[in-house]
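> Predicted model and sequence follow; I will ask about them next.
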Amino acid sequence: MKSHTSLAVTVACLATAGIGLSSPAGAQARPTPTQDITVYVDDAAAPKAATADSRAGQGSFQASTVAEAQRIAEASRARNVTIRLAPGVYPPIDWSYGGRGGRITVEGAGAASIRTSADGSAASGAADASAPAATVVRCSRAASEYGVRVRAGDANATVSGMTIEKCRHGGVYVKGASSVKVRGNVIRYIGSKHVSQGDPKKEGFGGVHLQGASRATISDNRFFYLENNGRSPAGMHGVYAANNADRTIVENNRFGYISGDPVRFRHGSDNARVTSNRFWRTGFAAIVSDWRFGGGSEKCGKGTVLKNNIAGNRTYTNKKYYPDASRNTVKATMRKWGKGDFEARNIGGCNPAPITFAGGNKWTGSRPW
């Protein structure tokens, strides 16, 4: 795979794409204001693909880096922006442009295919050599806390089709957006255990970290080896939805080897649905938890429903999970809520219960995929 690190950028309108762009090939181009644009990042097949996907009023452009793609989007004032990443290895992505009420889509060519060993681990993260070339976002600098950050105001956001790895704080971070979709990604080797550079006191939060982002759908992803090894191993999660991140759907994902609870809701993140996921050797207090910090200033969540999930009956540290009758003790179980430190006096304390069952949740002694 290629490594996409060039800072020198030449942007060309794709006149051959057949969508009404007239700038000659190789010329510097400023997009005309439009509803929709697609920017192909280092994709040699862009003209052909753009012809197949073109619609009235849509523009198509090519860039050498994601940073240049964002400059194109800002200049275009487009409402809907799709960034299509060719196969290769990319540095971390930090996206901040958003058209009001539009959608920002960051789309890779596909995530790595992971071979799993008999115990359900990711076979040391080895990729399937027969799989097509993947789009990989890799954090290689100490300052690269997240693989993909989207902070685009009230715009909708989609992140799909890539592998995100070797980041200290998290894989995907979305703040404030509506109708968030994170799907079809492999997010692996996240947290202080996997990043030797930088401040060792800084540890990871989540494979997907939502802050006040409503109506998020996290689906068809694989989360492997999300681990902190410092003061806060329990602070790392697969999906971490905080600060009124309401109506989150976590569906049909695989979670393995995560040092904290694989799904964590915090501070008034209400009405989530966690369905048809598979968990193996993951979790600290629970498979799904609702937690409050900040000296009592944070509020309980409510309305979260668990349905049709299958979870390995051992935590990340190989302790046994207990039946749900023990939810108000310090023993780990399928669901749990509390505040501050994980100890008996802090468990529970929410009325109504933030998390309820809707049937079909099961424990297993062998990996469920």
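Received the coordinates, thanks.
> For the rest of this, base every contact and every neighbour count on C-alpha atoms.
Fine.
> Contact partners for residue 211?
173, 174, 175, 176, 241, 242, 243, 244, 245 (Cα atoms under 8 Å, 6 or more residues apart in numbering).
> what two of those have the greatest distance between them?
173 and 244 (15.0 Å; Cα to Cα).
> Compare those two (neighbour count), which wins?
residue 173 (23 against 20; other Cα atoms under 10 Å).
> so that one touches residue 209, yeah?
Yes. Checked against Cα atoms under 8 Å, the pair residue 173 and residue 209 is within contact range at 4.8 Å.
> one more structure, for comparison:
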Amino acid sequence: MSTSSALSLSVAVMLVCACGDASTSTTDTTALASTTAADTDAATVAATTDSPGTSSGEAPTSGDATTGSSSSGISPTDGTSTDGATTEPPGTSTGTTGSTTGDDGPFTVYLDPAGDDDNGGLSPDEAVLTLARAQEIIVAAAPERDVEVRIAQGTYFGQNVTWTYYHPDHRISFMPIDYAEGDGIDDIADRPVFDGEGEGVLLTLDVSPGEETHLEFYYLKIQHYLHYGVYFRGDRLDPEGGWNGGNRIFGVYFTEIGSLHVAGEEGYGAIDLVNSRNNDIRNNHFVAVENHAQKAGLMHGVYVAHHSRGNQIRGNQFTEISGDPIRVRDDSNANIIEENTFTETGSVAFYSDWYCDPDVNPNCTKPGGECPSWQNEFRDNELHCGYDGEQLPPFSYIQGGADYVPPGCPDHFADGWKRLSTSGNTSACP
């Protein structure tokens, strides 16, 4: 199929082929061109994927920030009057997990800023200090029931953990010590704070078992990390067998992440998904997630990459994101982005879609190349200006054109698939 026509708009955008791993990043620039598409299901769009990564050098296709049907008015919340009202009590099941605690209740490990990793961790008086030590305790116990990591309020500095423990039938929940299922922010003393002091990422889930991993995060604050806040890393080379998923991030406050706030070249996303599916990302705040000016466009609120499918990104607040707040990449399909509020976010669009094409970019690192994404939905979101205060289109496809399918990639147009469905997004800038 032919590339859609575009109105020329000469804007340089820095992109990086992060490929889900900061160590493989490279840079490139692309020119931005824009075409309009009505924000309705009838104008469902076909286009190529974009990601924090290499650019084709071709003009992206964009959708204008038009006002569709009235939005739901649901805004992200912590359960307080200042943050709105959530549509679902925190801690309730959304279908991402089917686990139960078992007859003995959860296996609990306690963290405290005054804790000691020489402690046993199984009571508040024996609290440990680090998530790394908490994982050691859980691995040694190998409990056949749900796990709770109960975190006392205060600030935990410089933590960075590669998390590899999971149970396919039980949850592992990271939560404030005084949190109870269904609580809002007013029901706990405060969010425990993880201050990275310039570390790359707080927690990397580094497993790819091809089954659900059931990690859950509630009401934490994550700040001062360079690359990511939380990173769910499956195997990008094994789309069907190498995924993780069924995880949940609820009520977490991500702030001051990226190279504008800590030393380093660039960050990529407050939440980063690589071959991670069926995750519930809801009711979170993404505030001041920014790179310095030369790499500003590389940072995203949620970066959905490499076969990450079926994720739900709902009811979140995105504010001051220097790159596009939602970035989708490489065969990441059937994701729903709905009822979020975007304020001063985005360099190209609020939702952007891209893939790394080795035919035009020599820096692609994935063997066999990457492919477009399909059947994503961007609906009922409130759009309030780009990062620099300008009006942005709701969506943009930064590579290949609206109807282009690269050689070697499945042409799902022939199957009647759509690249993106949009409706009900409302724009107000200023």
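Great, that's in hand. Since this is a predicted model, take the numbers as computed values, not measurements.
> rewinding a little: secondary structure and distance to residue 189 of the first structure added to the contacts of residue 211 of the first structure, as TSV?
As requested, the contacts of residue 211 of the first structure are exported to TSV (DSSP: H, G, I helix; E, B strand; the rest coil; distance: Cα to Cα, whole Å):
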residue	secondary structure	distance to residue 189 of the first structure
173	strand	16
174	strand	19
175	strand	22
176	coil	26
241	strand	20
242	strand	22
243	coil	25
244	coil	27
245	coil	25
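> can you redo those as CSV with distance to residue 288 of the first structure?
CSV is the format used below for those (distance: Cα to Cα, whole Å):
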residue, distance to residue 288 of the first structure
173, 19
174, 20
175, 21
176, 23
241, 11
242, 13
243, 17
244, 17
245, 15
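> Looking at those residues, which is nearest residue 216 of the first structure?
For these, the nearest to residue 216 of the first structure is residue 245 (8.0 Å; Cα to Cα).
> Tell me which residue of the second structure matches up with that closest one.
For residue 245 of the first structure, the aligned position in the second structure is occupied by residue 308, per TM-score structural alignment.
> Check residue 194 of the first structure too.
By TM-score structural alignment, residue 194 of the first structure lines up with residue 261.
> Skipping adjacent residues, who's closest to its match in space?
Nearest in space to residue 261 of the second structure, with sequence neighbours left out and distances taken as Cα to Cα, 6 or more residues apart in numbering, is residue 224 at 6.5 Å.
> Over to residue 252 of the first structure?
Using Cα to Cα, 6+ apart, the closest residue to residue 252 of the first structure is residue 277 (4.6 Å).
> could you point out the longest strand in the second structure?
Across the second structure, the longest stretch assigned as strand under DSSP state E is strand 7-16.
> sorry, back to before: the residue nearest to residue 261 of the second structure: neighbour count?
29.
> quick one: it and residue 254 touch, right?
No. Using Cα under 8 Å, residue 224 of the second structure makes no contact with residue 254, being 9.1 Å away.
> distance of whatever residue of the first structure lines up with residue 356 of the second structure from residue 267 of the first structure?
Residue 356 of the second structure maps onto residue 293 in the first structure, with residues paired by TM-score structural alignment. Relative to residue 267 of the first structure, residue 293 of the first structure is positioned 8 Å away (Cα to Cα, to the nearest Å).
> Which one's more surrounded, these two?
residue 267 (22 against 14).
> and that one, what does it touch?
Going by Cα under 8 Å, 6+ apart, residue 267 of the first structure touches 242, 243, 244, 291, 292, 293, 298, 299, 300, 301.
> For it, what is the corresponding residue in the second structure?
Match for residue 267 of the first structure (TM-score structural alignment): residue 330.
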